[in-house]
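1. No sequence on hand, only this structure:
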């Protein structure tokens, strides 16, 4: 009986170690092959500026307009994250991409942790999600 209890306890504890997030969505605009960034927001008062240190992952939008972020590199506590898309040309400087100075920058703010699965709406028009 004790062996079964220890086994069950180990399985439950190890499940926490295998936690993984999944954030996915679809872009309604024609944005095929554009880059989408997942960033952590350290200071909510500075939402308009994303520095290179804040970017956790980047991915490319597929031909159907879908993007997907998966992994287990987030903190287990709830934090503020942002998914950011801009229409800057690839020839633009990094400062234009990351400091929000592109004309058509779009982003979604959300609160999540390493265990969450979120599917975003197709509108993706500077919406703040709770």
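-> Done, it's in. All values reported here derive from a predicted model rather than from experimental measurement.
2. For the rest of this, base every contact and every neighbour count on C-alpha atoms.
-> Fine.
3. For residue 7, pull up the helix or strand it's in.
-> Element membership of residue 7 [criterion: DSSP states H and E] is helix 2-17.
4. can you pull the buried residues of that helix?
-> Buried residues in helix 2-17, defined by neighbour count with 16 or more other CA atoms under 10 Å: none.
5. And it, what does it pack against?
-> Of the remaining helices and strands, none touches helix 2-17 by 3 or more CA pairs under 8 Å, 6 or more residues apart in numbering; DSSP states H and E.
6. Show me what counts as buried in the very next helix or strand once past that helix.
-> Counting by DSSP H and E, the next helix or strand C-terminal to helix 2-17 is strand 21-26. Within strand 21-26, the residues that count as buried by 16+ other CA under 10 Å are 21, 23-26.
7. now these as TSV including distance to residue 7?
-> Conversion of these to TSV gives the following (distance: CA to CA, whole Å):
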residue	distance to residue 7
21	26
23	32
24	34
25	38
26	41
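8. okay, now the one to match up with it:
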């Protein structure tokens, strides 16, 4: 039985984790780059999603590419038919003007930054 207090145990457990979860897997290069204008798809799934309703349909700007991470919408399906388990998808930080989300009376001049996975987004010129 392994020694739970062994300080060398953690690196062995983490071996390959970065490559598995933080590297791009699947269909290739990221679809968006910093500076791209994107629209959030206006979807209302019956199950789990990390895409806030208040940004669905809104336009924003990609300000950072966070790399690929486990896509929670698929991971939450937990092996059900059609689920792709721990599939990684590109994650972006997208900035929205607060006025565009909440109207003219908004006082937040700095806007709002939200982390959104690539499947939530479409290029603004394709929206």
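-> Here it is on my side, so go on. This one's a predicted model, so the numbers in the text were calculated from it and none came from an experiment.
9. Now the TM-score, please.
-> Here the superposed chains carry a TM-score of 0.27, computed using TM-score structural alignment, normalised by the length of structure 2; 69 aligned residues with a CA RMSD of 5.3 Å.
10. So which of the buried residues of strand 21-26 of structure 1 is the closest to residue 79 of structure 1?
-> residue 21 (12.9 Å; CA to CA).
11. measure the closest one to residue 5 of structure 1 for me?
-> Remark: distance between residue 21 of structure 1 and residue 5 of structure 1 (CA to CA, to the nearest Å) = 28 Å.
12. To what extent is residue 68 of structure 1 buried, counted in neighbours?
-> 17 (other CA atoms under 10 Å).
13. again but with residue 62 of structure 2, I slipped
-> 21.
14. Tell me if I'm right that it and residue 92 touch.
-> Yes. Residue 62 of structure 2 sits in contact with residue 92 when judged by CA atoms under 8 Å, with a separation of 6.5 Å.
15. which ones are touching residue 94 of structure 2?
-> 60-64, 113-116 (CA atoms under 8 Å, 6 or more residues apart in numbering).
16. Am I right that it is in a helix?
-> No. Counting by DSSP: H, G, I helix; E, B strand; the rest coil, residue 94 of structure 2 is not part of a helix but strand.
17. How much space separates it from residue 11 of structure 2?
-> Residue 94 of structure 2 is 33 Å from residue 11 of structure 2, by CA to CA.
18. just residue 112 of structure 2 next, same as before
-> 37 Å.
19. And those two? Which one has more around it.
-> residue 112 (16 against 10).
20. From residue 94 of structure 2, how far off is the more buried one?
-> 8 Å.
21. cool, residue 65 of structure 2 as well?
-> Counting by CA to CA, the gap from residue 65 of structure 2 to residue 94 of structure 2 is 9 Å.
22. same check, this time on residue 63 of structure 2
-> Distance from residue 63 of structure 2 to residue 94 of structure 2, by CA to CA: 6 Å.
23. Double-check that residue 60 of structure 2 belongs to a strand.
-> Yes. Membership of residue 60 of structure 2 in a strand is supported by three-state DSSP.
24. just checking, it touches residue 39?
-> Yes. Assessed by CA under 8 Å, residue 60 of structure 2 is found in contact with residue 39 at 6.3 Å.
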